[in-house]
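**Q** need coordinates for the below:
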Amino acid sequence: MKRTYHNYWVYIITNKPRGVLYIGVTGGIDDRMERHIKGEGAAFAKKYNLTRLVYYEEFQYVEDAIKREKQLKNWHRGWKINLIE
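**A** Predicted structure coming up:
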């Protein structure tokens, strides 16, 4: 069966308030967070024990999610903190 609608998420995880931030994009936020918690996510996230989901946005199209991820990654840290708070 072909899926006609799919959700994608851009998300930010951290290890503590105002800690290290990681921005990612995924087609399954629950599965992705489970992998981060188990230490099976990105090497960067594992290195800094980034397991706290602090922000996410949902998109219908992967192109839009990737565009937003790149936009957020180019933001200054302070802007990211303000977005989260």
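**Q** C-alpha only now, for contacts and for neighbours.
**A** Noted.
**Q** quick check: buried residues in stretch 10-26?
**A** Residues of stretch 10-26 classed as buried: Val10, Tyr11, Ile12, Ile13, Thr14, Asn15, Leu21, Tyr22, Ile23, Gly24, Val25, Thr26 (neighbour count, 16 or more other Cα atoms under 10 Å).
**Q** no, scratch that, I was asking about stretch 58-68
**A** Buried-residue list, stretch 58-68, by 16+ other Cα under 10 Å: Glu58, Phe59, Val62, Ala65, Ile66, Arg68.
**Q** one more, so I can put them side by side:
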Amino acid sequence: MEKRGFVYIVASGKNGTIYIGSTSNLPQRIWQHRNFVADGFTKEHKCHILVWFEVHDTIEGARLRERRMKEWKRGWKLSEIEGENPDWEDLYPQIVNG
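**A** Predicted coordinates:
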């Protein structure tokens, strides 16, 4: 059985720096961003607030969507976030607590 996948956007704050990623374990990956476990873009720019995510049937589907979204203009990405989460609330408690 293939793992499902997730595409997600973390931000430094409302209208701040954003990062798009994909993973097969969303709670674990967001925990890593929140705790600045790995060096890189999200640690350097303090992107740790989960503001948007999308579930896919496969990790491959999620990775394809991630690559496509990374090509989008910033305005399109902001529209995607605000369409689902207009106040840029942190969604991490929602995915951890169900």
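**Q** can you pull the TM-score for these?
**A** Once superposed, chain against chain, the TM-score is 0.90 (TM-score structural alignment, normalised by the length of structure 1); 82 aligned residues with a Cα RMSD of 1.1 Å.
**Q** on that earlier part again, just put the buried residues of stretch 58-68 of structure 1 in TSV and tack on secondary structure and distance to Glu34 of structure 1.
**A** Output for these, formatted as TSV (DSSP: H, G, I helix; E, B strand; the rest coil; distance: Cα to Cα, whole Å):
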residue	secondary structure	distance to Glu34 of structure 1
Glu58	strand	18
Phe59	strand	20
Val62	helix	21
Ala65	helix	20
Ile66	helix	21
Arg68	helix	23
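**Q** and those residues, which two are furthest apart?
**A** Glu58 and Ile66 (11.3 Å; Cα to Cα).
**Q** okay if I get the buried residues of stretch 10-26 of structure 1 as JSON lines plus distance to Arg32 of structure 1 and secondary structure?
**A** Putting these into JSON lines (distance: Cα to Cα, whole Å; DSSP: H, G, I helix; E, B strand; the rest coil) gives the following:
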{"residue": "Val10", "distance to Arg32 of structure 1": "11", "secondary structure": "strand"}
{"residue": "Tyr11", "distance to Arg32 of structure 1": "10", "secondary structure": "strand"}
{"residue": "Ile12", "distance to Arg32 of structure 1": "12", "secondary structure": "strand"}
{"residue": "Ile13", "distance to Arg32 of structure 1": "11", "secondary structure": "strand"}
{"residue": "Thr14", "distance to Arg32 of structure 1": "14", "secondary structure": "strand"}
{"residue": "Asn15", "distance to Arg32 of structure 1": "16", "secondary structure": "coil"}
{"residue": "Leu21", "distance to Arg32 of structure 1": "16", "secondary structure": "strand"}
{"residue": "Tyr22", "distance to Arg32 of structure 1": "13", "secondary structure": "strand"}
{"residue": "Ile23", "distance to Arg32 of structure 1": "12", "secondary structure": "strand"}
{"residue": "Gly24", "distance to Arg32 of structure 1": "10", "secondary structure": "strand"}
{"residue": "Val25", "distance to Arg32 of structure 1": "9", "secondary structure": "strand"}
{"residue": "Thr26", "distance to Arg32 of structure 1": "7", "secondary structure": "strand"}
